[in-house]
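S.K.: sequence unknown, structure follows:
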């Protein structure tokens, strides 16, 4: 679904013409294909002296993934990725050597390369110097991500609550950011904390044996989520309203799952989801809240029907279903549940004519942060994904000029694809991501609005 402009400036005569005219040239992003290498070249691991032990540990992890790992930034390599480890950096001055070593390596970063920082989160106990370093890494990474070209991205793994770099959730997050699965995730800092991970992860089929429910699965992003979860090994229950029955059946057949016609605003929606999953498949492990609607209007022209319908579908239904899921988890009917909800960059930065939509999507960010700790008591997690401009049937109806501007307002200079959202959800739903909880991960190509 790459847009026509991006295809044109990357192929044939129009590619040559675009170069001569100096036109913006969004890259054709590298996306995941089974069996493809994890990175597009060797991985450089850099650290300051204080963080060397953690860098050594991460280097051994990367070697275990059959990657070509190097520690000398002076190597004449076409880097597939650069990992900058600043976990124990104590003063701003101490970061200088490692940071400046990264600069020349960026000149040799391959197309669709990756830059990943690994650092620790700011805490109330930190002194001024340490707080400056830990906050500084955030600003550094987001700025570096805006300097990268040719489809390369920059993201950060942020360690919380004393978690070590050897924790499986830290490794899983690093692997996600290095991989082609994170093609449209850019400029993001994702906190990872300590949590029990059961067994060694299966990197190829991390959801094998799991049962997942996806609402709004009849088409678009919902269908992409269902297909991606199924690819990763999950049995998928596809949920949508009866009016979308044909599309719902089509998605369910494609993923070899089951279809459940259900209005998510129904008072017993959560109970029916649990009953269907357990009766048909014996368990419930993952719930993806994808169902959502828009009823755009300037607030001056907003009426109760538009406001209330968006609230009912986009946030109130999620809260009601989550309450029923939490009750089931406390009874022991479900264990280790992963809930992933769809937020939006509109809920983070706002958007003209979308006060109702932004209210609900900001509400998703809020209830996710509050629900995460509640689920943690039963081994579960709640996270959210906030897409930016994604190429879907819905965005095709945006006026041409507005659509073009929206596509270019990111560091990657293009819209994302439904599979980009699906890949982030599949990661957050995986067992190894249990250390990521209560977070909202933006899938927006580092959109220029908000954070």
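M.R.: Structure's in. What do you need? These figures come from a predicted structure and were not determined experimentally.
S.K.: can we go C-alpha only for contacts and neighbour counts from here?
M.R.: OK.
S.K.: show me where the stretch 151-300 of the chain has its helices.
M.R.: In order along the chain, the stretch 151-300 of the chain carries the following helices (DSSP state H, counting those that start in this stretch): 168-178, 220-231, 245-254, 269-281.
S.K.: presented hereafter is structure B, for comparison with structure A:
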């Protein structure tokens, strides 16, 4: 369903009226397209304090293809700003972050990107931990005030992981991350293994990879399959047999293969393995259902259906595919959580429990899957996304869902798909155990 309010505020009368009434004025987001593949302007690289990684970080930023400048003068208006705050280790040191950004933040171009680079808070040094944790509050607050369709993120990089950050910077400093803001992403020290994570063409980073997407007949799943195919993957689209015709149309459009299958079936993992004789490089758990009702009115079958589809089937098939070696070394598992699993939702105790369970799965399995199988495990947590399901939500609730985030609008299925594709890249070996909200920095659970 079209967002008429967003369209109205893009007109001169709409801007005038909403300005007078003090209503939200969302900016139309610049998403990736063939004409809009990168930020339109230079990237300003600033340093807060005496960083030990400034040269290495500069080289990684240059590899993204953006024009990197080290001084705001006489550079043109920046499309992105990266502040290296890895050296901030005291409360006083936070003043260096303010000093770096304060003079230039107003000059950020509309739809711009700000990334603060920090490190993980120390368990041994509480002064450093306080200063680095303070960056999270800073980033979330700046994301809520920056406006004009711009986004702000905190990227924590372990000392030995800077060289592995290129794919993450390519994502965060691009139109692909248009609906991701106020997020904290941590990179591990893992580096791509040339044997399983070969160097790739940035224009087709998934070339030669086989991906399976569940719930792929329509909506977010179809968009995920489309973006993975666009990036070069050979995609298997899986959905329940009842969607066979729609699933076939989606697969045909993408040059993919269709696998009509109920993911809760006892033999689901075996049939997936049979459909991918060469193994899977990317497994996207997107299939999900809702059976909303307040707990006092929720019969056991409605509870069980949601937990079975959204969580239990994910656990079973993931275990079986890992144990069987169907997911190749260097593989990527991406699950779909939800901000409902983070913040909760009235009438969705079953759904929220299942999505919170996905977060638990990722946090526990990620380090072991990497160590034992060479596979990373991450999750996207969508907020209000414009789909047929949200179009059926009552008007006032729908409008609240759209406006209650820093970007004051709903996201699109492609926003979830772009985040999934970043997780899926061979170059994203250092991205593991992450839960990234695709919610425009929703006020729910913020």
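M.R.: In hand now; what should we look at? Being a predicted model, the structure only gives us computed values, none of them experimental.
S.K.: coming back round to it: format the helices of the stretch 151-300 of structure 1 as a markdown table; extra columns: mean neighbour count and distance to residue 288 of structure 1.
M.R.: Supplementary listing: the helices of the stretch 151-300 of structure 1 in a markdown table, determined by neighbours: other CA atoms under 10 Å; distance: least, CA to CA, whole Å:
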| stretch | mean neighbour count | distance to residue 288 of structure 1 |
| --- | --- | --- |
| helix 168-178 | 23 | 19 |
| helix 220-231 | 24 | 9 |
| helix 245-254 | 18 | 15 |
| helix 269-281 | 18 | 11 |
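S.K.: by contact count, what packs against the longest strand along structure 2?
M.R.: Secondary structure of structure 2 read by DSSP state E shows that its longest strand is strand 327-336. Contact here means 3 or more CA pairs under 8 Å, 6 or more residues apart in numbering; DSSP states H and E; on that basis strand 327-336 of structure 2 packs against strand 280-285, helix 349-373, strand 376-382, helix 413-424.
S.K.: among those, which is nearest residue 67 of structure 2?
M.R.: helix 413-424 (21.5 Å; CA to CA).
S.K.: so where in structure 1 does that closest one end up aligned?
M.R.: Taken onto structure 1 by TM-score structural alignment, helix 413-424 of structure 2 occupies residues 418-429 there.
S.K.: what's that stretch in contact with?
M.R.: Contacts to stretch 418-429 of structure 1, defined as CA atoms under 8 Å, 6 or more residues apart in numbering, come from residues 176, 181-185, 207, 220-221, 224-226, 228-229, 232, 286, 288, 338-340, 383, 385, 387, 390-392, 433-434, 436, 441, 443.
S.K.: following the longest strand of structure 2, which helix or strand comes up?
M.R.: Using DSSP states H and E, the next helix or strand after strand 327-336 of structure 2 towards the C-terminus is helix 340-343.
S.K.: mean distance, that next one to its aligned residues in structure 1?
M.R.: Comparison of helix 340-343 of structure 2 with structure 1 after fitting gives an average deviation of 0.3 Å (mean CA distance after the TM-score superposition for structure 1).
S.K.: Provide the aligned range in structure 1 for that helix.
M.R.: For helix 340-343 of structure 2, the matching stretch in structure 1 spans residues 346-349, with TM-score structural alignment as the criterion.
S.K.: what comes up buried for that stretch?
M.R.: By neighbour count with 16 or more other CA atoms under 10 Å, stretch 346-349 of structure 1 contains the buried residues 346, 347, 348.
S.K.: how far off centre is that stretch?
M.R.: Distance of stretch 346-349 of structure 1 from its chain centroid, counting by CA atoms, centre = their mean, to the nearest Å, is 16 Å.
S.K.: over to stretch 439-446 of structure 2?
M.R.: Here stretch 439-446 of structure 2 is found 13 Å from its chain centre; the criterion is CA atoms, centre = their mean.
S.K.: in JSON lines, list the helices of the stretch 151-300 of structure 1 along with distance to residue 95 of structure 1.
M.R.: Supplementary listing: the helices of the stretch 151-300 of structure 1 in JSON lines, determined by distance: least, CA to CA, whole Å:
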{"stretch": "helix 168-178", "distance to residue 95 of structure 1": "21"}
{"stretch": "helix 220-231", "distance to residue 95 of structure 1": "39"}
{"stretch": "helix 245-254", "distance to residue 95 of structure 1": "50"}
{"stretch": "helix 269-281", "distance to residue 95 of structure 1": "49"}
